[in-house]
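>>> Provided below for reference: sequence and predicted model.
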Amino acid sequence: MIGRIQGTLLEKQPPEVLIDVGGVGYEIQMPMTSFYQLPSVGEQVAVYTHFVVREDAQLLFGFAEKLERSLFRELIKANGVGPKLGLTILSGMSASQFLTSVQQEDVSALVSLPGIGKKTAERLVVELKDRLAKFSRQQETSLPVLPGQEAPSDARVTVNDVKEEALSALVALGYKPAQASKMVNSVYKEGMESENVIREALKAAI
């Protein structure tokens, strides 16, 4: 099991990052709540990971906090929830928000996420409420980001680049292209970076 990776952040293409560890590049998918906490490209970073082996692929999922990884592991044990849906859920709300939604049986908050219908939301509450009770008593511990040298910004990034990157990330998280496009256009303001567009779009969706 690969539980933690530390190295140089080479690429950030939400929801995926590429981290170089001793000359080997690890492609890691992350929920947006963790993605927002990443440093700039070129800096050192460490993430907690969960390794998934399938017949057709080997996938790494990364998290800024151990609590978020623990929740992800509980989520993918639930009936009908795979890694992709687990990633989507933890992109649409923080670990603490998810815990609160389950403990308070707030089905409407869960239904607002892509891929979560009313029946799925109700099943998640039933399956996870007791199992997640222990997490409600834990404090979230942020992962320390290692210091590094900030990479220079690229002034050539255009509005279209920002919107396309945000759109691509939302589609990867399960939103339909038309819905994702509407979300991006509704929150975009001049000068925003793609990560901020994604963050605001996901907030507006809840």
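Yep, that arrived.
>>> From here on, just use CA atoms for contacts and neighbour counts.
Fine.
>>> For the residue nearest the centre of the chain, which non-adjacent residue is closest in space?
The centroid of the chain falls nearest to P31 when counting by Cα atoms, centre = their mean (0.8 Å). Distances taken as Cα to Cα, 6 or more residues apart in numbering place S91 nearest to P31, at 4.5 Å, with adjacent residues excluded.
>>> do V107 as well
A121 (5.6 Å).
>>> In the chain, spot the helix with the most residues.
Scanning the chain for the longest helix, with DSSP state H as the assignment, gives helix 159-172.
>>> Pull up the gap between L60 and V24, please.
Distance of L60 to V24, given as Cα to Cα, to the nearest Å: 14 Å.
>>> When the two are compared, which one has more neighbours?
L60 (19 against 10; other Cα atoms under 10 Å).
>>> Off-centre distance for the strand or helix carrying the more buried one?
In the assignment (DSSP states H and E), L60 maps to strand 58-63. The chain centre lies 11 Å from the centre of strand 58-63; the measure is Cα atoms, centre = their mean, to the nearest Å.
>>> Could you point out the helix or strand that follows it?
Trace forward from strand 58-63 with DSSP H and E and the next one is helix 66-75.
>>> Report all helices and strands that the helix or strand following that following helix contacts.
Tracing the chain C-terminally past helix 66-75 and defining elements by DSSP H and E, one meets helix 83-92 next. The contact analysis (3 or more Cα pairs under 8 Å, 6 or more residues apart in numbering; DSSP states H and E) places helix 83-92 against helix 32-35, helix 66-75, helix 194-205.
>>> tell me the angle helix 83-92 makes with strand 58-63.
Orientation of helix 83-92 against strand 58-63 (axes from the mean of the first three to the mean of the last three Cα atoms, to 10 degrees) gives an angle of 20 degrees.
>>> Residues contacting helix 83-92, please?
30-33, 68, 72, 75-76, 98, 110, 113-115, 173-174, 202-203, 205-206 (Cα atoms under 8 Å, 6 or more residues apart in numbering).
>>> try it against this one:
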Amino acid sequence: MIGKLKGLVDSFGDDFVLIDCGGVCYTVSCSSRTLQALPRVGEAAVVFVETIVREDFIRLYGFANETEKNWFTLLTTVQGVGARVALSILSVLSPSELASAVALQDKALIGRANGVGPKLALRVVTELKGKVPAMGAVDAGTLGLQAALGEGVASGNIADAVSALSNLGYSSAQASAAVARVVSREGDDAATEKLIRLGLRELSS
């Protein structure tokens, strides 16, 4: 099985890249995020690969890092999520955003991906709940805060701070991560205004 490719970028397609490894070009299907992260044609690239073998084909799926690859594998364990849908989800959500969506049970965020309807989005967040920490996409403190927010049990000052940062245009993942870092230093009884001010400092650093 192919686990990683190191070579030169030969060319790009709408949803794939050709990697030239010593004169042999491999067609690797990728999310749009991975395609955007790859270097230009003719430059050296490293792509982490998941090889899927069927009776009638062998297909390579490529990722910018191990975390994205692990998420792809995890997503495809959900009933109704095949390789194409998994790549679609990874095209619109980074691993940390995906971890946040699952922790917060935010099916609307998952539903932004092409080919993912409300029922499938609900199945994704439901079946993957509790599996996110093993992925190492976000730290335990952030995950704990996101879970508390999703369950409506986060302290009012913390929930208000995350909401305020989100209203300023930051994603829920960014806002909750910033507030979680502040709370770890200042304590969960810090005033809302202080959490927002320090949270903004975290986000701008």
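In hand now; what should we look at? Model, not experiment: these values are computed from the prediction.
>>> Got a TM-score for the two of them?
Scored against TM-score structural alignment, normalised by the length of structure 2, the superposed chains reach a TM-score of 0.65; 139 aligned residues with a Cα RMSD of 1.4 Å.
>>> related to what we said a few turns ago, with structure 2 overlaid, how far apart is the strand holding L60 of structure 1 on average?
When structure 2 is superposed, strand 58-63 of structure 1 averages 0.5 Å from its matched positions, counting by mean Cα distance after the TM-score superposition for structure 1.
>>> Counting neighbours, which bits of the lengthiest helix in structure 2 end up buried?
Criterion DSSP H: the longest helix present in structure 2 is helix 172-186. Neighbour-count burial for helix 172-186 of structure 2 flags S172, A173, Q174, A175, S176, A177, A178, V179, A180, R181, V182, V183 (criterion: 16 or more other Cα atoms under 10 Å).
>>> before we move on, what about stretch 106-123 of structure 1?
Those would be 107, 109-116, 120-123, for stretch 106-123 of structure 1 by 16+ other Cα under 10 Å.
>>> now those residues in a markdown table, with distance to A64 of structure 1 and secondary structure?
Shown next, in a markdown table, are the buried residues of stretch 106-123 of structure 1 (distance: Cα to Cα, whole Å; DSSP: H, G, I helix; E, B strand; the rest coil):
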| residue | distance to A64 of structure 1 | secondary structure |
| --- | --- | --- |
| V107 | 26 | helix |
| A109 | 23 | helix |
| L110 | 22 | helix |
| V111 | 25 | helix |
| S112 | 24 | coil |
| L113 | 21 | coil |
| P114 | 22 | coil |
| G115 | 24 | coil |
| I116 | 24 | coil |
| T120 | 26 | helix |
| A121 | 25 | helix |
| E122 | 28 | helix |
| R123 | 27 | helix |
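>>> Quick check: of those residues, which lies closest to A180 of structure 1?
P114 (10.5 Å; Cα to Cα).
>>> From K12 of structure 1, how far out is the closest one?
For P114 of structure 1 relative to K12 of structure 1 (Cα to Cα), the value is 23 Å.
>>> Also D130 of structure 1?
For D130 of structure 1, the distance to K12 of structure 1 - Cα to Cα - is 36 Å.
>>> Tell me which of the two has more neighbours.
K12 (17 against 11).
>>> Wasn't that one part of a helix?
No: K12 of structure 1 sits outside any helix when classified using DSSP: H, G, I helix; E, B strand; the rest coil, being strand.
>>> which one in structure 2 is furthest away from the centre?
Farthest-from-centroid check, structure 2 (Cα atoms, centre = their mean): G23, 32.9 Å.
>>> give the contact list for it.
Counted by Cα under 8 Å, 6+ apart, G23 of structure 2 has zero contacts.
>>> Which position in structure 1 pairs with it?
Using TM-score structural alignment, the equivalent of G23 of structure 2 in structure 1 is G23.
>>> now its match: how far from A180 of structure 1?
36 Å.
>>> do E105 of structure 1 as well
Applying Cα to Cα to E105 of structure 1 and A180 of structure 1 gives a distance of 27 Å.
>>> returning to what we had before: so the residue nearest to the centre of structure 1 makes contact with F63?
Yes: under the criterion of Cα atoms under 8 Å, P31 of structure 1 makes contact with F63 at 7.2 Å.
>>> Count the neighbours of L128 of structure 2 for me.
The burial count for L128 of structure 2: 17, using other Cα under 10 Å.
>>> Shouldn't E127 of structure 1 be within a strand?
No: secondary structure of E127 of structure 1 (three-state DSSP): helix, not part of a strand.
>>> quick one: contacts for the alignment partner in structure 2 of it?
The alignment partner of E127 of structure 1 in structure 2, by TM-score structural alignment, is E127. E127 of structure 2 is in contact with V78, counting by Cα under 8 Å, 6+ apart.
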